[in-house]
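Peer 1: Provided below are the primary sequence and the corresponding predicted coordinates.
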Amino acid sequence: MISVRSLIGIGMCALVSLLGSNTVFAQGPAAAPTGTIQERVAELEKKSDAASLWNTLGFKISGYVDASYVQNFNNPATNVTNMRIFDTQANSFVPQLFQLMLEKPADAGGTGLERAGFRARMNFGAEARFSRARTNFRPGTDNTEMDTQELYAEYIAPLGNGLKIQVGKINTLVGYEVINSFENPNFSRTFMFGLSQAFTTTGIRFTYTFNPMVTAVIGLVNGWDNIEDNNKSKTIEYLLAFTPHPRFGVNWFGTWGGEQSNCQGAGTSQAIPAPPGNTCFNAAGQVIPFGDPSAKRFVNGLIVTVKPTDSDTVILEPYYVNEGNAALDPQKQPSLGGNASGNARWNGMVTYWIHDFNDQQQPHAFSLRGRGEIWEDAGGFR
């Protein structure tokens, strides 16, 4: 007898971070043109060199390197720490990430092409292997340690305060954490992010800032981590940010849409749909995982940020998801002659605490970060 499994994860993590410094070089005033034609031509050639053209176009290039050592005191024989996200390698030094990012931020105050921009973010290393495997471009376990985390174009239309339009693969709106550890409070990620939230979405996104207190975002995407859509429906993503005071802010985020695959191609390119309804078989006649593309996944969450003192920040993230026709009820599986019709539910709560010992905008900034988490997968779906 197979029982419905419930998973509850409780994680605690603390980290002292050391942030590096950035150095900016200013370009001096251009020299006045000299007398001879040859000298003036030489001066013009200098002005059109690659560095000047790069700055004129507004391109920016940046990079990041992340390495780690993780100790598991249980010393698992497989050297794998179960239920972790990116830090699964036990008792091992790991080159987690080498990242290169080329971008041209769109300028809302510019004209013409200055309002257009793009971002291309490439990841290499162990983290890239996990994030790439989450997409349906190379589903499942993928040993390729390269991933295009973000690749999108953007344009700020001159409508009101400026309507930002982004098209491509972008970091998700869902949740507080993102893929890269240096953009999160802690090195490790929550169960809630790694096991129950999207990493990226591919589609079109609109962002509009009404005033310094209110920003709204809405998008139409292929679904969670889908570079290529796995069904005929689209997912709506949304976020509403409200910051009435510098010490208090609330972000309401979510998605709604069909996330399950069509039967065609499920598990094998030769899969075909067959009665009853959602049951799928491969070429050998074996039942394989099916999908109900008409079922909807509803995601709802908040990010509440409170700054009680100049040095302390508290972040709360309650999170809830419900998906139709998805629960792993063994009595409703196709292999037993039925159709899965139960709803899946997963939810959680994460609290972050950040204490800054000095000015975080200055070199050699120190802070202490703590995290507490409760996460539940009531039907074992995730």
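Peer 2: Yep, it's here. Since this is a predicted model, take the numbers as computed values, not measurements.
Peer 1: Could you use CA atoms for every contact and neighbour count after this?
Peer 2: Will do.
Peer 1: give the contact list for residue 307.
Peer 2: When contacts are counted by Cα atoms under 8 Å, 6 or more residues apart in numbering, residue 307 touches 247, 248, 313, 314.
Peer 1: Drop anything exposed from those residues.
Peer 2: For those, a burial check counting by 16 or more other Cα atoms under 10 Å picks out 248, 313, 314.
Peer 1: so how far is the longest helix along the chain off the chain centroid?
Peer 2: Under DSSP state H, the helix in the chain containing the largest number of residues is helix 37-47. For helix 37-47, the separation from the chain centroid amounts to 47 Å (computed by Cα atoms, centre = their mean, to the nearest Å).
Peer 1: quick revisit: let's see which of the buried ones among the contacts of residue 307 end up in strands.
Peer 2: Those of these mapping onto strands are 248, 313, 314, per DSSP state E.
Peer 1: Second structure follows, compare the two:
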Amino acid sequence: MNRTRTIRGVVWIRLVAGVALIGLLCTANARAEDPDPATTTTTTRRHHHHHVVTTTTTTTTEGPNEEQRLNALSGQVGNLQKQQDDTTSEVKKIEAAMVVAPPAANVAPVTIGQHVGQDETNIAAIQKNLTDNLGISVHALVDAGYEHNFNQPTANVNVFRAWDEDGFQLTQGNLHIERDGTVGFVTDINVGQVANSISGVTHYSNVVPVGGQWIDATQYYLTYTAPLGSGVSLEAGRFVTLLGAEIIPVYNNQNFNESRGLLFNLGEPLTHTGVRASYTFNDYVSATAGLNNGWDDPAANSNAGPNYEGELTLNNKDKSLSLVINGIWGPNAVPGPNGKQVSNSNLGAIDPIGTWKPSFVPNLTLQAEYLYASQEGPVINGHSASWQGAAGYVVYDFNPALESATRAEFFDDMDGARTDGEAQTLWEITQTISYKIPEVTGLIARLEYRHDNSSQNAFTNNNFINPVTGAQHLWHGQDTLAANFIYAF
């Protein structure tokens, strides 16, 4: 693309030079047609011991005849026109080579652009065939990359980070299948590190929890639109939580940052099993309400009743300003005496999220989230627990392809219920640069730096082990640098 701009710049320079030459020749012509010869007077002043000597010289100049000037001008214009035609032809060839398009029919792809174009055409044909014949939409997302933790932690584990680890990794592979209509369904199947983390928390893959698995059916629920008012959207099955500014990514909905924040990892549920109803009252107000089995674990169906969830969304006409208030409350099973589960422990959370896109700064998005949650005992050390946190996002799009996202947050685990039993306050700051590759639709490259810190020595380092006790030296913080590619269609 830089070469194309350079070539076009050369064309403009030549045209400007041609116009300047024409103007110069016309000026010379006007002077030649003047009946009086031009007279030039040169005055030389020499200063030497206060004596001044003045010399005057008069020169008369005659220009070429009119026919010679016209012939020279005609030749220059012809040369400029030929150079412009040659340059335009070269620019067209370069632009044609840059276009990502499939090859002609019955012609094998040769360039990388042709291979990419053919793959996109094949995928689009499959999607159209499924949509036309079955009413089904199929999409996918792949997120892979490399991350380096400067602490070199044990077993490559980034402490308090569930969605990424040190080294090369398949962060997420997602297959999204849905059917729209009066009656439909949604299915999201995840593989990779994201699936491992989700299944390790929710245990949906096994009746008896055995830890993380590398495949997880994150969502599978039925949908029905009841003909009431503008239409009541009903869902029944397993779905992701309403809480949180960040989400489990799918092909058309991704987070600003590559890694998940502290609130998402430590403070909020991931999924629920139950029923939901959503209704849009007008352009400014919508609401969702539901009943479910509680936070994450569907096997905990011995609760003393369902959990109640709700969401209220308020926004202005153009959606540049919005406030989303999420909440959940209900009994959840917790370990009791002798390891027995007790189901009368009420767990609740409130989670308002505000978003502002100021009109006086185009392409800027500001977002803030606050979370407060508490759970009745015995949760930790025989008593109840509570935690809270806040997160802020500053996102700026320099152009449609380049985006900067800065996240800052803190998480206060006042009783240690969410951070391995040790009361502590965590904070982190993350800077992410995302670039949409222009030659391939749906391909994003990301570079991210993140620093985590704790009020306690909570982060492991593989290089420091006490030679007497064999215990690892723990640090207050950790720094990571990640590079990822995301492809979605």
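Peer 2: Arrived safely, thanks for sending. Note that this is a predicted model, so its numbers are computed, not measured.
Peer 1: Quick check: TM-score for this pair?
Peer 2: Superposed pair, TM-score by TM-score structural alignment, normalised by the length of the first structure: 0.70. Supporting alignment: 286 aligned residues with a Cα RMSD of 2.2 Å.
Peer 1: still on that earlier bit, can you list the buried ones among the contacts of residue 307 of the first structure in JSON lines and add distance to residue 229 of the first structure?
Peer 2: As requested, those are arranged in JSON lines below (distance: Cα to Cα, whole Å):
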{"residue": "248", "distance to residue 229 of the first structure": "38"}
{"residue": "313", "distance to residue 229 of the first structure": "39"}
{"residue": "314", "distance to residue 229 of the first structure": "37"}
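Peer 1: can you confirm residue 62 of the first structure is in a strand?
Peer 2: Yes - judged by DSSP: H, G, I helix; E, B strand; the rest coil, residue 62 of the first structure forms part of a strand.
Peer 1: Spatially nearest residue to it, not counting backbone neighbours?
Peer 2: residue 101 (5.3 Å; Cα to Cα, 6 or more residues apart in numbering).
Peer 1: about what we covered before: just checking, next helix/strand downstream of the longest helix of the first structure?
Peer 2: Later in the chain than helix 37-47 of the first structure, the nearest helix or strand by DSSP states H and E is helix 50-57.
Peer 1: Give me the mean distance between that next one and the second structure.
Peer 2: When the second structure is superposed, helix 50-57 of the first structure averages 5.3 Å from its matched positions, counting by mean Cα distance after the TM-score superposition for the first structure.
Peer 1: circling back: out of the buried ones among the contacts of residue 307 of the first structure, which comes closest to residue 279 of the first structure?
Peer 2: Of all those, residue 314 has the smallest distance to residue 279 of the first structure: 47.0 Å, by Cα to Cα.
Peer 1: For the closest one, which non-adjacent residue is closest in space?
Peer 2: residue 353 (4.7 Å).
Peer 1: ditto for residue 69 of the first structure
Peer 2: Closest to residue 69 of the first structure by Cα to Cα, 6+ apart is residue 93, at 4.4 Å.
Peer 1: Next, count neighbours for the one you found.
Peer 2: The tally of other residues near residue 93 of the first structure (other Cα atoms under 10 Å) stands at 12.
Peer 1: Please give me every residue in contact with the counterpart of it in the second structure.
Peer 2: Using TM-score structural alignment, the partner of residue 93 of the first structure in the second structure is residue 168. Counting by Cα under 8 Å, 6+ apart, residue 168 of the second structure touches 144, 145, 146, 147.
Peer 1: Give the aligned equivalent of residue 368 of the second structure in the first structure.
Peer 2: Residue pairing (TM-score structural alignment): residue 368 of the second structure is matched to residue 316 of the first structure.
Peer 1: for residue 329 of the second structure, same thing?
Peer 2: Mapped onto the first structure by TM-score structural alignment, residue 329 of the second structure lines up with residue 256.
Peer 1: Tell me roughly how far the helix or strand hosting that match lies from the second structure on average.
Peer 2: Assessed by DSSP H and E, residue 256 of the first structure sits inside strand 248-257. Following superposition, strand 248-257 of the first structure is found to deviate from the second structure by 0.4 Å on average (mean Cα distance after the TM-score superposition for the first structure).
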